[in-house]
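Chemist: Predicted model follows, preceded by the sequence.
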Amino acid sequence: VKAGGRIWISIIGLTLFESVMDFTQPVFLEAVLNFITKFNKDAPQDVSLGIILAFSMFIAVVVGAFVGCQVLQISKIYGLRVKAGLTSMIYRKSLKLSPRARREATVGEISNHMAVDVSRICEGIAQATLVISSPFEVAIGMWLLYRQLGPSCFMGLGVVILMTPVQGWIAGVLVRAKHKKLKAMDGRVRLLTEIFSGIKI
């Protein structure tokens, strides 16, 4: 955290700014549609207002896409740095294991830590922006929907809440499957290590 504090501050700031840009697009679109509706009536508004609204919506799309790419790039680079540091740390630690620890920690477990667990942490860092922006986006999205649909917009939120246990069950199944996969990988690496050791002898 100390090493990447500034990076996380920039990621959080850019992520929230990207969310704001994403939600300004429907606001500008609503304004453009209202302008077109009023323009076709007896009291049309100035054409320059429509041009400004359309240009503002275009700028919001471009800026939002640019900021989103920057967030993805920064988080990926930071994740790769963390991955390199953790892999190096695990490798150095594996070289200094005591004989007792070597008997408890197999080569397969160490390989899984270096290949699977570290990669998962790296992917988690890249996906952490969703954890940061999701509550903010849900709140703003519900507010915009409430303006358009009224209380009926909460039906969609209720369906999402009701589906949460199903999503949790699916996540549990996936986690158990990954644990079985890691055990199989551990056994495979252990078997190959024994085979290669026998070949050396």
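Modeler: Ah, there it is. Residues are numbered from 1 along each chain as shown.

Chemist: going forward, measure contacts between C-alpha atoms and count neighbours the same way
Modeler: Fine.

Chemist: which element is the spatially most central residue of the chain on?
Modeler: In the chain, the centroid-proximal residue (Cα atoms, centre = their mean) is residue 127; its distance is 2.1 Å. Residue 127 belongs to helix 118-149 when assigned by DSSP states H and E.

Chemist: how far off helix 118-149 does the helix or strand following that helix point, in degrees?
Modeler: For helix 118-149, the following helix or strand on the C-terminal side (DSSP H and E) is helix 154-162. If you take axes from the mean of the first three to the mean of the last three Cα atoms, to 10 degrees, helix 154-162 sits at 150 degrees to helix 118-149.

Chemist: this is the other structure I want to compare:
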Amino acid sequence: MWMLSPHRTIPAVFTCTLALRVVMILLESTEKRRILVPQHKGYSMEVTSGTFSRSVFFWLTSLFVNGYRNILRLDDLYPLDPELASGPIYRKLAEAWDKVPDKTVPGALFNTWLRTFAGPMSAAIVPKLFQIAFNYAQPFLIEEAIRLASQPQTQPYNNRGFGLIGAYALVYTGIAVSTGQYDWRNQRASSITRGSTTALVYRKALRLDLTSPNVSPSGALTLVGTDTETISQGITQLHEVWGGLLEIGIGIYLIYRQLGAACAMPVALVFGMRTYWILQVA
């Protein structure tokens, strides 16, 4: 507003209002661990940290410093977030699984897990969207920087240049924060998958009739050791599926803005190579 308006009253009021809001956000985001009631003092730093501390993972600083100075022991690690504890998430999944009428349907366990933990699973959607938006803001920044550099210098202080510097800082800070938040929430969903399904497999193993010739006691260990880990790693890739499709669409549109109908050539090339690869495998 300081750049656009010749008057100073409205920009000054807006700046004061913005400053007060920033102060309120900082006060609200300040860690309040020291004033917690006794029953909540045992919570992890991850739970009690403020918004900014969790956004940039500043709450891990004390652990890193301790690990730099000393050899970390188990007691030095932060307490586990109650939302990741195996007991509660196992009971939640077990209750939903017991209500499934036909457990032999393909994908029954996966669909039950998605319905049960839809909240933690969908928590990574917003950071993923911000990550895509910030990534694809870079071509526009480069285009604007080239356009600005090609113009003659007409004034001692170029407001557009200062605005472009701020835009670059915002975009690359946003990329770092959104990527960190996306990976963090993805790993939380993966941990929930591992904790809930492993306990469910153990419950099933304890109820097996070992005298039956169709029962393999070592099968449960395979599920816990290998298959559960594979599933938990696959959970982290679910958002990459729709995110990749969205990025492809945006990328094709950006190419179309520059080249027109020629944007169809890379798409045709990709589909052609994919078809050839499938035919070779088949």
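Modeler: In hand now; what should we look at? Just so we're clear, the structure is a prediction, and the values are computed from it rather than from any experiment.

Chemist: The second structure: which residue goes with the residue nearest to the centre of the first structure?
Modeler: In the second structure, the residue paired with residue 127 of the first structure is residue 237, using TM-score structural alignment.

Chemist: Distance of residue 50 of the first structure relative to residue 60 of the first structure?
Modeler: Distance from residue 50 of the first structure to residue 60 of the first structure, counting by Cα to Cα, to the nearest Å: 15 Å.

Chemist: I should have written residue 15 of the first structure there, sorry.
Modeler: Taken as Cα to Cα, the span from residue 15 of the first structure to residue 60 of the first structure is 14 Å.

Chemist: Packing partners of the helix or strand where residue 183 of the first structure lies?
Modeler: Assigning secondary structure by DSSP H and E places residue 183 of the first structure in helix 164-200. Where contact means 3 or more Cα pairs under 8 Å, 6 or more residues apart in numbering; DSSP states H and E, helix 164-200 of the first structure is packed against helix 107-112.

Chemist: number of nearby residues for the counterpart of residue 133 of the second structure in the first structure?
Modeler: Aligned counterpart of residue 133 of the second structure in the first structure: residue 20 (TM-score structural alignment). Neighbourhood size, residue 20 of the first structure [other Cα atoms under 10 Å]: 17.

Chemist: try residue 29 of the second structure
Modeler: Count around residue 29 of the second structure with other Cα under 10 Å applied: 15.

Chemist: Same check on residue 223 of the second structure?
Modeler: 17.

Chemist: And it, how far from residue 146 of the second structure?
Modeler: Distance, residue 223 of the second structure to residue 146 of the second structure, by Cα to Cα: 55 Å.

Chemist: picking up where we left off before, in terms of helix, strand or coil, where does the match of residue 133 of the second structure fall?
Modeler: helix (DSSP: H, G, I helix; E, B strand; the rest coil).

Chemist: What separation is there between it and residue 89 of the first structure?
Modeler: For residue 20 of the first structure, the distance to residue 89 of the first structure - Cα to Cα - is 39 Å.

Chemist: what do you get for residue 112 of the first structure?
Modeler: Distance, residue 112 of the first structure to residue 89 of the first structure, using Cα to Cα: 14 Å.

Chemist: the more surrounded of those two?
Modeler: Taking other Cα under 10 Å, residue 112 of the first structure and residue 89 do not tie; residue 112 has more neighbours (18 against 12).

Chemist: No more questions from me, cheers.
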